[in-house]
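>>> here you go, sequence then predicted model.
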Amino acid sequence: MAVVAGNSDLRIKESFVMIYSDFHGEKLSRLGLGMMRLPTNADGTIDEGRTAEMIDYAIKNGINYFDTAYQYHSGESERIAGRILSRYPRDSYNLASKFPGHAIAESYDVKGIFEEQLAKCRVDYFDFYLFHNVNETSIKVYTDPKWGIVDYLKEQKRQGRIRHLGFSCHGLIDNLREFLTVYGDIVEFCQIQLNYLDWTLQGAKEKYELLKEYNIPVWIMEPVRGGKLASLNPEDTEALIALRPYEKIPAWAFRFIQGLDNVAVTLSGMSDMQQLKDNIETYSCEKPLDEKELATLFNVAEHMKRGAPCTACRYCCEVCPMGLNIPRLISAYNDFNYQPTFSVSMMIDSLPENKRPSACIGCGSCSAICPQKIDVPSVMHSFASSLEKFPSWAEESKKREIAQEKNRLAAARKRVNDFLKSAETYFLATVDENGEPRVRPFGTINLFEDRLYIQTGRKKDVFRQLMNNEHFELCAFKDGEWLRVSGRLLEDPRHEPGIAMLDAYPELKSIYNVDDGNSVVMYIKDGTATFSSFSKPEEKIRL
């Protein structure tokens, strides 16, 4: 599948020329930039300046695949991706995003979310779009006709708003097989967690081989296991250096992947420029591992594992009075014991309560027959105890939803604030005591503590009208686009927003001050902003 860009001697020479995969006649960079772990500021927000530098370097050095998602960075990853990538020609990069059906929610508005994603990413279509995190729980959401997720996304593909439709999967092999049985004919690619540790720890080998049977190209996530494979213990480091003195330790993870012929794109969540430069250098040539190197690398992986040495002989299952799938639970325990993740806890949550680790009654029949002499009841007890302390996915989904909504509102209010400030004058409509409409020009708007404020005087008709009927509408026009905002205007009696307003409009200080009994600031509540023009569809956003 892989094709090398440039001269054929790239396999020997160190050269910074990206290698590509052929996917349906298109060239995709074998290394893609994952946008889940972008560089951040001290407050946790994305450092847009450093991110822009990294994307620019990536594009200049041949990366043409960028992967984001609705929930990455509390919803800000897509927005940042849109702002930065929109500076480049649309046909110079491939943008991938995902529908968050894995999140636990009361409802799943596939149309609303898809349209929001397009707007945030500033594109008319996605090159690649995925069902995000198909697992033992989310598969029920994706396959439920009530939500219409599959049918809607198929229609978007038919309309050209999705060029290629695929899915990511964190479930076990049976879950992957179930999804492929139903939707294997409509998906074009699959993204799985695969690296030389998870090749056996998470059963990535079996998933990879199943996808190959279906002729579905593989996209790889977590090639360095979130950085876990970038730094090894001294003994393992020495063993690898002895085989390839010139190869950096993180590069071994990528060289392992380069030996898999059904891998099209490897996504790396690079969070600083040095990681990006190192990985681009690695992907300037293919140097897959030979048999001796593979054996050494798998030995390194075994050293990293911490858990029960289950061989899945299943003798224990025959004697378990609770009918537990003990090998499956031990495999999940080993994965969770190495690094607690929601992927494992979500799989356990999908099981009936009487089939979970907590259902073990500690009879010891399993241990008595186990060839590996595993103390199975102790493993089940430890696993159940660890899961009990781990946050539930439902709690995490709600937490992420709240954070994402906060960011969405902040971005929407900033957009309205910036538009009205640049327009300089807008027109504010109210209703008088006789029910008649009244409109007048206004010029003040200020964003303070995530609220949009206007300023006026208590002695003015507009204030009295708003005290009688707090509903309003305003409109403004700028550069061929107009904005309408409706909602309620409520008084904020605090000094702080009033001071901030006068600081934003110092010319008003000769007329008003916060202690004069006249100056008043009001903030927009339950607002809706509508952006319109003759050149693009109307866009409504909640404030």
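Cool, the structure landed.
>>> drop to CA atoms for contacts and neighbour counts, all remaining ones
Noted.
>>> any idea how far Cys320 is from Ile369?
11 Å (C-alpha to C-alpha, to the nearest Å).
>>> now the helix ranked longest in the chain: buried residues?
If you go by DSSP state H, the chain has its longest helix at helix 393-423. For helix 393-423, the buried set under the neighbour-count rule, 16 or more other C-alpha atoms under 10 Å, comprises 393, 397, 400-401, 404, 407-414, 416-417, 419-420, 423.
>>> ditto for stretch 194-207
Here stretch 194-207 shows 194-205, 207 as buried, counting by 16+ other C-alpha under 10 Å.
>>> what's the offset of that stretch from the middle of its chain?
22 Å (C-alpha atoms, centre = their mean, to the nearest Å).
>>> not counting its own residues, what contacts it?
172-173, 176, 192-193, 220-225, 253, 256-257, 297-298, 301-302, 304-305, 331, 334-335 (C-alpha atoms under 8 Å, 6 or more residues apart in numbering).
>>> how about stretch 134-151?
101-103, 107-110, 131, 167-172, 175-176, 179, 343, 346-347, 349-350.
>>> hmm, 7 Å instead?
Gly101, His102, Tyr108, Val110, Ser168, Cys169, His170, Gly171, Asn175, Met346, Met347, Ser350 (C-alpha atoms under 7 Å, 6 or more residues apart in numbering).
>>> can you tell me how far the nearest residue in space to Leu33 that is not next to it in sequence is from Cys320?
Spatial nearest neighbour of Leu33, chain neighbours left out: Phe66 (5.0 Å); criterion: C-alpha to C-alpha, 6 or more residues apart in numbering. Distance, Phe66 to Cys320, using C-alpha to C-alpha: 48 Å.
>>> which of those two has more neighbours?
Phe66 (25 against 18; other C-alpha atoms under 10 Å).
>>> surely that one and Gly34 touch.
Yes: the pair Phe66 / Gly34 is scored as a contact, 6.1 Å apart, by C-alpha atoms under 7 Å.
>>> mind listing the helices for the stretch 301-450 of the chain?
Secondary structure of the stretch 301-450 of the chain (DSSP state H, counting those that start in this stretch): helices located at 315-319, 326-338, 342-349, 365-369, 376-389, 393-423.
>>> so which of the ones you listed gets nearest His73?
Shortest separation from His73 across the helices of the stretch 301-450 of the chain is recorded for helix 393-423, at 8.2 Å, computed as C-alpha to C-alpha.
>>> for this protein, which strand is longest?
In the chain, assigned by DSSP state E, the strand with the most residues is strand 519-533.
>>> list the contacts of that one.
Here strand 519-533 has contacts from 451-458, 480-492, 498, 512-513, 538-543, using C-alpha under 7 Å, 6+ apart.
>>> check stretch 295-314 too.
When contacts are defined by C-alpha under 7 Å, 6+ apart, stretch 295-314 is touched by residues Tyr196, Leu197, Asp236, Pro327, Ile330, Asn334, Asn337, Tyr338, Gln372, Ile374.
>>> what residues of it count as buried?
Here stretch 295-314 shows Leu297, Val300, Ala301, Met304, Lys305, Gly307, Ala308, Cys310, Arg314 as buried, counting by 16+ other C-alpha under 10 Å.
>>> so who does Leu289 touch?
Arg255, Phe256, Gly259.
>>> and here is the other one:
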Amino acid sequence: MRYREIGNTGEKVSILGFGCMRFPLKDNKIDKKKSREMLIYAIDNGINYIDTAYPYHNGESEIFVGEVLKDGYREKVKLATKLPSWLVNKREDMYKYIYEQLEKLQTDYIDFYLIHNLNKKDYTRLKENGLFDFIKDIKERGIVKHIGFSFHDTLDVFKEIVDDYDWEFAQIQYNYIDEDYQAGTDGLMYAREKGLGIVIMEPLRGGALVNNLSSDITNIINNSLTSRNAVGWAFKFLYDKKEIDVVLSGMSSLEQVVENINIASKEGIKESMSKYEKETIKELRDMFKSKIRVNCTGCKYCIPCPNSVKIPNCFELLNNAFMFNDIGKNKEQYNMFLVGSGNDAKKCVECGLCEEKCPQHINIIEKLKEVKDTFK
């Protein structure tokens, strides 16, 4: 295993982190036997950054991780978990959750504590409820060693949060498709210049960069002069960047653990990609993006819609369906998150207000019809 120092914390962490949100299941619960084998193997083979969170596996993840680590493994790892920001409505809630997490994890301290899933709305509410005083207190008392945040919003919000406090690290979604998504490359570099450690989530885009690949994508991989599978290319892109300290992977089988450890050990060298390899990454990126159906940048100028259609979300799912050759998965998300909340494309009444505001001059009304037809 290879290690990097995370930001300015002085902590050396494995470049591959174990994300504890996709353990194998048995009867819709964590399969403890298989998952324990995976986690123990990972730690025994050099992974020392273990990442969990309050909601993972419907609250089971922290409990399970605590059970595994209590058998002499707690001291071998850097443990990360997260404050469920969306559940905090008053200052007392912050203490309620962290004390509950310490009990679940069977530990008296957390190495890396993140404010989970920050966006503009939740961040504003947390600050109003004394977030920074809470952080100061738990650090002074030694409950938490290092403080950071995970993020899902726009670049400008990311920069605002970075500038607002003396954070030690940030966790962002990043891969060779998402260089301009949410914090993106600009946010990554901005945070790094401020001295923050960088933790990466969704390196494989939830499996979309490696599963159910079109023949166009597999041809690029198979014809490359460098022998590397889709998983290897995705990780190599990230490990090559000297600004990245940890890449999290939510592994679901022992085979994935073994493969990812081998990739990290072999490929995890900073600034080691050849010009040719970078060209291959660009070919893969361009091929994925050539399948995009709507040139939506997610600027959100088109919303709020008077009929509550979440236009950028509709287009993101449409693009993902074709870019990653998986209509079924994106239809499921469309029904769950948009139809279920009354924000889907069929709510469009063709008033045209959104098209007047769109800086990309997208024919939004027609494209929303395509969303309806695709996910009907």
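Right, received. Where do you want to start? Treat the numbers as computed from the prediction; the structure is a model and nothing was measured.
>>> now the helices of the stretch 301-450 of the first structure in CSV, with distance to Arg50 of the first structure?
Output for the helices of the stretch 301-450 of the first structure, formatted as CSV (distance: least, C-alpha to C-alpha, whole Å):
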stretch, distance to Arg50 of the first structure
helix 315-319, 53
helix 326-338, 32
helix 342-349, 29
helix 365-369, 54
helix 376-389, 36
helix 393-423, 20
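>>> let me know which of those is the nearest to Gln117 of the first structure.
Gln117 of the first structure lies closest to helix 393-423 among the helices of the stretch 301-450 of the first structure, at 11.3 Å (C-alpha to C-alpha).
>>> quick check: the equivalent of Gln275 of the first structure over in the second structure vs Leu238 of the second structure, distance?
In the second structure, the residue matched to Gln275 of the first structure (TM-score structural alignment) is Gln256. Gln256 of the second structure sits at a distance of 18 Å from Leu238 of the second structure (criterion: C-alpha to C-alpha).
>>> now do Lys29 of the second structure
Counting by C-alpha to C-alpha, the gap from Lys29 of the second structure to Leu238 of the second structure is 32 Å.
>>> the more surrounded of those two?
Comparing Lys29 of the second structure with Leu238 by other C-alpha under 10 Å, the one with more neighbours is Leu238, at 25 against 13.
>>> what does Phe132 of the second structure align to in the first structure?
Alignment note (TM-score structural alignment): Phe132 of the second structure maps to Val150 of the first structure.
>>> so which helix or strand takes in its match?
Here Val150 of the first structure sits within helix 149-158, counting by DSSP states H and E.
>>> mean shift of that helix relative to the second structure?
Following the fit onto the second structure, the mean deviation recorded for helix 149-158 of the first structure is 1.8 Å by mean C-alpha distance after the TM-score superposition for the first structure.
>>> now the element after that helix, going C-ward?
strand 162-169.
>>> for Gly232 of the second structure, see how far away the residue nearest to Arg91 of the second structure when sequence neighbours are not counted is.
Counting by C-alpha to C-alpha, 6+ apart, Arg91 of the second structure lies nearest to Asn129, which is 5.2 Å off, once chain neighbours are set aside. Going from Asn129 of the second structure to Gly232 of the second structure by C-alpha to C-alpha gives 43 Å.
>>> and if you look at Ile362 of the second structure?
36 Å.
>>> looking at these two, which has the bigger crowd around it?
Gly232 (19 against 16).
>>> which residue in the first structure aligns with that one?
By TM-score structural alignment, Gly232 of the second structure lines up with Ala251.
>>> just checking, its match touches Thr282?
Yes: counting by C-alpha under 7 Å, Ala251 of the first structure touches Thr282, with 6.3 Å between them.
>>> quick one: residues contacting the match of Gly232 of the second structure.
Thr282.
>>> wasn't it part of a helix?
Yes: the assignment for Ala251 of the first structure is a helix, going by DSSP: H, G, I helix; E, B strand; the rest coil.
>>> and it, how far from Trp482 of the first structure?
On the measure of C-alpha to C-alpha, Ala251 of the first structure and Trp482 of the first structure end up 51 Å apart.
>>> could you do Ala410 of the first structure as well?
With C-alpha to C-alpha as the criterion, Ala410 of the first structure and Trp482 of the first structure are 20 Å apart.
>>> equivalent analysis for Ile104 of the first structure, please.
37 Å.
>>> again, but for Ile59 of the first structure
Distance from Ile59 of the first structure to Trp482 of the first structure, by C-alpha to C-alpha: 34 Å.
>>> try Arg255 of the first structure
As judged by C-alpha to C-alpha, Arg255 of the first structure and Trp482 of the first structure stand 53 Å apart.
>>> which of these two has more neighbours?
Arg255 (21 against 17).
>>> please name the residues that touch that one.
So Arg255 of the first structure contacts Lys287, Pro288, Leu289 (C-alpha under 7 Å, 6+ apart).
>>> what ranges do the strands span in the stretch 151-300 of the first structure?
Counting by DSSP state E, counting those that start in this stretch, one finds strands in the stretch 151-300 of the first structure at the ranges 162-169, 190-193, 218-221, 263-268.
>>> what's the closest of the ones you listed to Ser29 of the first structure?
strand 263-268 (6.8 Å).
>>> I'd like the buried residues of stretch 295-314 of the first structure as a markdown table, with distance to Tyr523 of the first structure appended.
Below are those laid out as a markdown table (distance: C-alpha to C-alpha, whole Å):
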| residue | distance to Tyr523 of the first structure |
| --- | --- |
| Leu297 | 61 |
| Val300 | 60 |
| Ala301 | 57 |
| Met304 | 56 |
| Lys305 | 56 |
| Gly307 | 57 |
| Ala308 | 59 |
| Cys310 | 62 |
| Arg314 | 65 |
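>>> tell me the buried residues in the helix holding Val150 of the first structure?
Residues of helix 149-158 of the first structure classed as buried by neighbour count (16+ other C-alpha under 10 Å): Ile149, Val150, Leu153, Lys154, Gln156, Lys157.
>>> could you report the neighbour count for Asp51 of the second structure?
Asp51 of the second structure, neighbours per other C-alpha under 10 Å, totals 23.
>>> map it onto the first structure.
Using TM-score structural alignment, Asp51 of the second structure lines up with Asp67 in the first structure.
>>> which residues touch that match?
With contacts defined as C-alpha under 7 Å, 6+ apart, Asp67 of the first structure is in contact with Leu33, Gly34, Met35, Leu95, Ala96, Ser97.
>>> what sits against the residue nearest to the second one when sequence neighbours are not counted?
Nearest-residue entry for Gly34 of the first structure: Gly269, 4.3 Å, with adjacent residues in sequence omitted and distances by C-alpha to C-alpha, 6+ apart. Under the criterion of C-alpha under 7 Å, 6+ apart, the neighbours of Gly269 of the first structure are Leu33, Gly34, Met35, Met36, Arg37.
>>> cool, thanks, talk later.
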